[in-house]
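Student: Could you look at this predicted model? Sequence included:
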Amino acid sequence: MKYNLLTGLSVLAMMACNNPTAEKKASATTDTTVKDTHTQSNADSILLKHLDLDIQVNMEQQQISGHATWAIDNPHQLPVLQLDTYELSIDSTTVDGKLVPHTLDAPVTYLGSRLNIPVSANSKTVTIWYKTGKNATALQWLQPQQTLGKKHPFLYTQSESVYARTWIPCGDGPGIRYTYNARVTAPKGLLALMSAENPQAVNDSSIYHFKMELPIPAYLMALAVGDITFRKIDERTGVYAEPAMIDKARYEFEEVGKMVHTAENLYGPYRWGRYDVLVLPPGFPIGGMENPRLTFCTPTIIAGDRSLTSLIAHELAHSWSGNLVTNATWSDFWLNEGFTDYFERRIMEAMMGKSYSDMLWELGYQDLVAEVAAIGKDSKDTWLKLNLEGRSADDSFTSIAYEKGAHFLKLIETVVGREKFDRFLKTYFDTYAFKTMNTAQFLEYLDANLIKGDTALSNKIDIQAWVYGPGIPANCPRVDQERFQKVDEARAQFLKATPPAQLATQNWSTQEWLHFLRKMPQPLSLEQMQQLDGAFHFTKTGNSEIADQWFVMAIAANYKAAYPAMEQFLRYVGRGKFLQPLYGEMMKTPANQEMAKALYAKYHQNYHPIAQEALKKILK
């Protein structure tokens, strides 16, 4: 269904009246069709219907404390409720207000300690009083000097994949959905925000109340507390950021309201009320996190020219693929990110034109080729459907889920036709709204509603090769290279000694510059690096995507003129996408290994625990 924006309240009223599917299906559910090996909870038997969270944020002690009350339904009359925790200190537990004993199992690698609470068939509420531990992976506590404003501390969470259990005792699996309310007591003068209905200004009490009446999984639980201010974009979109960043962020995200309309025109109404964006301090480990109603994003996309906002299109697309229809397990992660990459590029095509989205597709294809080469073209880890039993859920976070998944959908679109595929996807999102999906279920749905037993069509797509086969299938679709062909010509001219200033680079987008640099032979000579830097000032660029690629090339070429700027980049930027290639390039030679270890020792406290863990593996 398409509709025009009137006012925030009237739109929501229209949605409630005209979209009964969403209202009907917006209730707590747990996927019981497949076994999720990354949760130790028994939420597949005891339904976790609703969470009431009451917590205090102590910046000085770097600790969250309080209680979590679960409304449950125990239809199988099990004697014990089991929940996921990770280094939580459990003070006490009550069932329907009465104190009961609890036990914590020995910790399991990747999973933490299972919390066991005795319940009866008629138990309705279970309350856990707890405190977070020092190694709560989801939490990054920032000292004032680690923020832009330099005056106040800051806290933010990153719960995906299985890190909600480090700050909330819960059933921590993507197939477990519940509603929640929260009461958060923050330090005086700081604003608290969550993946819920949010305030837009600091209040005098420092107590903030939140409501999420639509069921979400634990990995979408999010909290931020800091010196944060708000700016409106339109009636249902806006941006939050530190005061020192808010003007730049508001300018960069001017088109976000238009993005929401564009997405709706493709695949139906946005069902989450508001869509706001929070720009976090630089240590945020990923590009963006699709927390419902409040996307968390990195400041590295604030380029001053709105050239990197396709990331916001990606996080917005998650409001359909991922948040609305969720992968049942982390082994089905491609159902989340592959669909979202595809949807993101459809949004950008509608807003920026086909030649622009073609560049996104080609850069994504390059990422896929590099990932397959790194993992191994015959590895089962290049299948779309993964086997992660006994492994970290984060092992699913590769370009396979994103790019192989997106190209699989692009192939289906190409084979069946865009109009037919769009109808299929819109019906898919409507049919499974607020539910979960696993790979086998999706393939059954695909066959029943699109392929419809057409053997020739099925053979042309070759589902087996894509979903349960390694590498990049031979029928992987490729897009028009019109703009990149011109970039290739410019690069070839430079490599034949044409001065960079004479190249036809006027009005190049970020994507064209990235393609120009990515395809350069490595290492370039010092003279070539100096020529490029003299003409295009890559070392001083404010575009993080270009800067990261340039610094990787500088390390390879031993272009030391770029090292001071690279160090400042590593000091302030915590995004794993940028850190891992830089540290990885440094680790290729003994001399640079010493530099890598020195820089990490100097700046690792600015990085989120998730980024730290990834870098420790690189620096071994």
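Tutor: Happy to help now that I have it.
Student: all contacts plus neighbour counts: C-alpha atoms, from now on.
Tutor: Will do.
Student: Can you tell me the SS state at the residue sitting furthest away from the middle of the chain?
Tutor: Distance from the C-alpha centroid of the chain peaks at Ala497, with 41.8 Å (Cα atoms, centre = their mean). Per DSSP: H, G, I helix; E, B strand; the rest coil, the secondary structure class of Ala497 is coil.
Student: next one: Gly304
Tutor: What three-state DSSP gives for Gly304 is coil.
Student: My guess is it contacts Lys248. True?
Tutor: Yes - between Gly304 and Lys248 there is a contact under Cα atoms under 8 Å: 7.0 Å.
Student: who's more crowded, those two?
Tutor: Lys248 (16 against 13; other Cα atoms under 10 Å).
Student: show me the contacts for that one.
Tutor: With contacts defined as Cα atoms under 8 Å, 6 or more residues apart in numbering, Lys248 is in contact with Ile302, Gly304.
Student: switch the cut-off to 6 Å
Tutor: If you count contacts by Cα atoms under 6 Å, 6 or more residues apart in numbering, Lys248 has none.
Student: What distance do you get for it to Asp548?
Tutor: Distance of Lys248 to Asp548, given as Cα to Cα, to the nearest Å: 21 Å.
Student: returning to what we had before: please tell me how far the residue farthest from the centre of the chain sits from Asp533.
Tutor: Separation of Ala497 from Asp533 (Cα to Cα) stands at 15 Å.
Student: Same check on Phe253?
Tutor: 29 Å.
Student: and if you look at Val279?
Tutor: 30 Å.
Student: Which one's more surrounded, the two?
Tutor: Shown here are Val279 and Asp533; by other Cα under 10 Å, Val279 has more neighbours (24 against 18).
Student: was I right about the more buried one contacting Leu294?
Tutor: No - counting by Cα atoms under 6 Å, Leu294 is not a contact partner of Val279; they are 10.0 Å apart.
Student: contacts for stretch 602-620?
Tutor: Against stretch 602-620 from outside (Cα under 6 Å, 6+ apart): Thr137, Gln140, Gly283, Pro285, Arg571, Gly574, Gly576.
Student: Which one (most neighbours) among those?
Tutor: Gly574 leads those on contacts (other Cα under 10 Å) with 30 neighbours.
Student: Surely it is within a strand?
Tutor: No - Gly574 is assigned coil when assessed by three-state DSSP, not a strand.
Student: Just confirm it contacts Gly287, I think it does.
Tutor: No - under the criterion of Cα under 6 Å, Gly574 is not in contact with Gly287, lying 9.8 Å apart.
Student: what sits against Val467?
Tutor: Trp383, Leu384, Lys385.
Student: would a markdown table of these with neighbour count be doable?
Tutor: Formatted as a markdown table, the contacts of Val467 follow (neighbours: other Cα atoms under 10 Å):
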| residue | neighbour count |
| --- | --- |
| Trp383 | 24 |
| Leu384 | 29 |
| Lys385 | 25 |
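Student: ok, structure two:
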Amino acid sequence: MRLSRLTLCLAAVLAAACSPEAPPPAADAPPAVATSAAPAATTAVDEHSYAEPDKVRTKDIALVLDVDFAEKQLEGSATYTLEWLDPTHGRLVLDTRDLTIEKVVGERADGKWTDLIYTVDPADDVLGSRLVIAAPDRNKRIRVTYKTSPNASGLQWLEPSMTEGKKQPFMFSQSQQIHARSWVPLQDTPQVRFTYTANVTSPKDTMVLMSADNDPKAPRDGEYTFKMPQPIPSYLLAIAAGDLVFKPISERSGVWAEPAAVDKSVKEFEDTEKMIVANEKLYGPYRWDRYDMLVLPPSFPYGGMENPRLSFITPTVITGDKSLVALIAHELAHSWSGNLVTFSTAKDAWLNEGFTSYVENRIIEELYGKERADMENVIERNELAKEFKEVDPKLQQLAVKPGVLKDPDESSSATVYTKGAWFLQFLEQRFGREVFDPFLKNYFDHFAFQSIPTATFVDYLQKNLIDKHPGKVTMAEVEKWIYQPGVPEFAPKITSPRFDAVDAARAAWLKDGTLPPKSLTGNWVTQEWVHFIEGMPQTLTVDQLAALDAAYGFTGTRNGEIAQRWYPVAVRSGYTKANEAIVQFLQTIGRRKLIMPTYSELVKTPQGLALAEATFAKARPGYHPITTGSVESVIAKAKQPAAKTP
């Protein structure tokens, strides 16, 4: 895949005729919130964006959009309020992907709008197309009129049959990492933070929501207005539309969901306010006014997305026992680590996800106890060890070197999440919470509403923690964590007595077929069942699998975390009795983490590959484009001829 920036000469002249087009509804940018410091100085280059943020930056975007379910597209305009940093620079470069650009105009000093010359470069497989707008007068505001493709990588359009209610269509976005450019032309780099407003029209029976000030009392009249006064990076721009209702959890938190899902969602997530309070106690006030959650259809490709004010949540975490609400703690924690203090490039993704995974675990410990937090850590570290056996060592570094990460969607998730959190747990252990907690709180305050690279964090860490408390941690140790593959030999270890009991029960069953008694398993939570299955041999006999199924009903389970471990074992072991349930699971769920392990096992045999292809053909209309790409890749690779041995 090409990463070089495409170049094309522009005529640097303005069209003479003034456009009769009126200014957008929001003529002035909303007031930006106060930040704690000036933007952090950085020389980081974002190799996944064409934008030139050192020359000109977007300060605000005013969106005017129409949601067209029939055509599966958004159509409208984006008006950018710009800050020109280079007084000699005369162009605005935006990132796009599969957009149809219809018109570009700029606001003159006299308030009138005039046509601007622009070009759209040929598309790069990863980056999309560079939109270059000639602006020799460095217009304060520029507007682009456009429409999206029905196949936009950052949007999913669902037919009514693919929703829980089965009555109305559904649409939602997924902008991270670089998919925002597929539904808005913009500087699609976390180095640029902007406020935004939006006016969105839709069918009158459809509720529209955005990562902004959603009004629970807004009437369904087909026209919605939004304002996001806090500056955000592009990957946090979000939109959704469908048959949605709201139910509160607390004064500042609640759930949006389809009518059939809202009550069970509120019950599952009823501890959200407690999580907010626990975070505030540790790391300072919640700065985004509200924290609401949107429960999406099961086709959502991720567990959750931390869109500010409105986290997008997969329904696969609703189990009835709160055993998977660590996901809520994670998305909420992003309100400090990621949304507030943001990585400046995808190469520094651990600054978002590693910090958030650390904070998530602290919240789980606070609300549900250290035993639960320790079990979560053990599972994640086991997954990290497994991934490190296969992933390129270059991707095992927290700070990935330039040129290594070809596509930002392909980073090592276990590295950025688990190794990143493990590094912070190492610091916590060495310095003690009485020192480390205030340091982390001050870090969030110091860099609030800024985007920084790893080097900036390392410098802050040295000056404000390591140098102030000599003899605890050396910079050589820090550098080994950040710039070397794998996990350092001095990393702190965690054990779980509850998992020790699970290990003993599994070993006894494998030895003589004695199933763990109900007096033991009756109190097991999801994490213990996950550990029980994960510790099994690669394959079991069909009789062994049938015995486990008869006792515990793994086949057909509604718990996705259990299913994603059980079905691969069933496939490897030739347990065809599970095939019907496997097909149903893969056709119902679109979350990549849950379904890709089973697809990956199916494609290893001719019979399994045929089942995978047939299942994918039926499931594909309900998959998000991101999930579709992952499944296509696994199937295509399996169908390639084996390399001949010389």
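Tutor: Okay, I see it. Note that the structure is predicted; figures quoted are calculated from it, not measured.
Student: Any chance of CSV for the contacts of stretch 602-620 of the first structure, columns secondary structure and distance to Val100 of the first structure?
Tutor: What follows is these, written out as CSV (DSSP: H, G, I helix; E, B strand; the rest coil; distance: Cα to Cα, whole Å):
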residue, secondary structure, distance to Val100 of the first structure
Thr137, coil, 29
Gln140, strand, 33
Gly283, coil, 41
Pro285, coil, 39
Arg571, helix, 48
Gly574, coil, 43
Gly576, helix, 43
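Student: In terms of distance to Ala222 of the first structure, which of those residues ranks first?
Tutor: Checking those against Ala222 of the first structure with Cα to Cα, the nearest one is Gln140 at 12.0 Å.
Student: and the closest one, what pairs with it in the second structure?
Tutor: Aligned counterpart of Gln140 of the first structure in the second structure: Gln156 (TM-score structural alignment).
Student: gap between that match and Pro150 of the second structure?
Tutor: 9 Å.
Student: Secondary structure element holding the residue mapped onto Phe585 of the second structure from the first structure?
Tutor: Using TM-score structural alignment, the partner of Phe585 of the second structure in the first structure is Phe569. Applying DSSP states H and E as the criterion places Phe569 of the first structure in helix 563-572.
Student: Same check on Lys267 of the second structure?
Tutor: With DSSP H and E as criterion, Lys267 of the second structure is part of helix 262-268.
Student: Looks to me like Tyr224 of the second structure is in a helix.
Tutor: No - using three-state DSSP, the secondary structure at Tyr224 of the second structure is strand, not a helix.
Student: Quick one: residues contacting it.
Tutor: By Cα under 6 Å, 6+ apart, the neighbours of Tyr224 of the second structure are Asn199, Val200.
Student: at 7 Å what do you get?
Tutor: Taking Cα atoms under 7 Å, 6 or more residues apart in numbering, we find Tyr224 of the second structure in contact with Asn199, Val200, Thr201, Val208.
Student: dump the residue contacts of the first one.
Tutor: Listed by Cα under 7 Å, 6+ apart, the contact partners of Asn199 of the second structure are Leu63, Val64, Leu65, Tyr224, Thr225, Phe226.
Student: and these as CSV, adding distance to Val105 of the second structure?
Tutor: Shown next, in CSV, are those (distance: Cα to Cα, whole Å):
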residue, distance to Val105 of the second structure
Leu63, 15
Val64, 15
Leu65, 17
Tyr224, 25
Thr225, 23
Phe226, 23
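Student: Out of those, flag the one nearest to Thr189 of the second structure.
Tutor: Closest to Thr189 of the second structure, out of all of the contacts of Asn199 of the second structure and judged by Cα to Cα, is Leu63, at 18.2 Å.
Student: Could you verify that that closest one is part of a strand?
Tutor: Yes - using three-state DSSP, the assignment for Leu63 of the second structure is a strand.
Student: Give me the neighbour count for the aligned residue in the first structure for it.
Tutor: In the first structure, Leu63 of the second structure lines up with Leu53, judged by TM-score structural alignment. Neighbours of Leu53 of the first structure under the rule other Cα under 10 Å: 20.
Student: Hmm, Asn181 and Leu53 of the first structure touching each other?
Tutor: Yes - under the criterion of Cα atoms under 7 Å, Leu53 of the first structure makes contact with Asn181 at 6.2 Å.
Student: Pipe the contacts of Val467 of the first structure into JSON lines and attach secondary structure and distance to Gly175 of the first structure per row.
Tutor: Converted to JSON lines, those look like this (three-state DSSP; distance: Cα to Cα, whole Å):
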{"residue": "Trp383", "secondary structure": "coil", "distance to Gly175 of the first structure": "21"}
{"residue": "Leu384", "secondary structure": "coil", "distance to Gly175 of the first structure": "18"}
{"residue": "Lys385", "secondary structure": "coil", "distance to Gly175 of the first structure": "16"}
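Student: Now render these as TSV, adding distance to Trp320 of the first structure.
Tutor: Converted to TSV, those look like this (distance: Cα to Cα, whole Å):
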residue	distance to Trp320 of the first structure
Trp383	24
Leu384	20
Lys385	21
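Student: wait, which of the residues you listed is closest to Glu315 of the first structure?
Tutor: Distances from Glu315 of the first structure to those, taken by Cα to Cα, are shortest for Leu384, at 20.8 Å.
Student: Show the contacting residues for that closest one.
Tutor: Counting by Cα under 7 Å, 6+ apart, Leu384 of the first structure touches Trp334, Ile400, Ala401, Gly405, Trp466, Val467, Tyr468.
Student: Now rank the residues you listed by neighbours and give me the top one.
Tutor: Going by other Cα under 10 Å, Trp334 tops these with 31 neighbours.
Student: measure that one to Ala401 of the first structure for me?
Tutor: For Trp334 of the first structure, the distance to Ala401 of the first structure - Cα to Cα - is 4 Å.
Student: now His537 of the first structure
Tutor: For His537 of the first structure, the distance to Ala401 of the first structure - Cα to Cα - is 35 Å.
Student: got it, and Lys134 of the first structure?
Tutor: 32 Å.
Student: Relative to Leu461 of the second structure, how far out is Ile101 of the second structure?
Tutor: 45 Å.
Student: mind putting the contacts of Leu384 of the first structure in CSV, distance to Val225 of the first structure and secondary structure included?
Tutor: As requested, those are exported to CSV (distance: Cα to Cα, whole Å; DSSP: H, G, I helix; E, B strand; the rest coil):
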residue, distance to Val225 of the first structure, secondary structure
Trp334, 31, helix
Ile400, 34, helix
Ala401, 31, helix
Gly405, 35, helix
Trp466, 42, helix
Val467, 41, helix
Tyr468, 43, coil
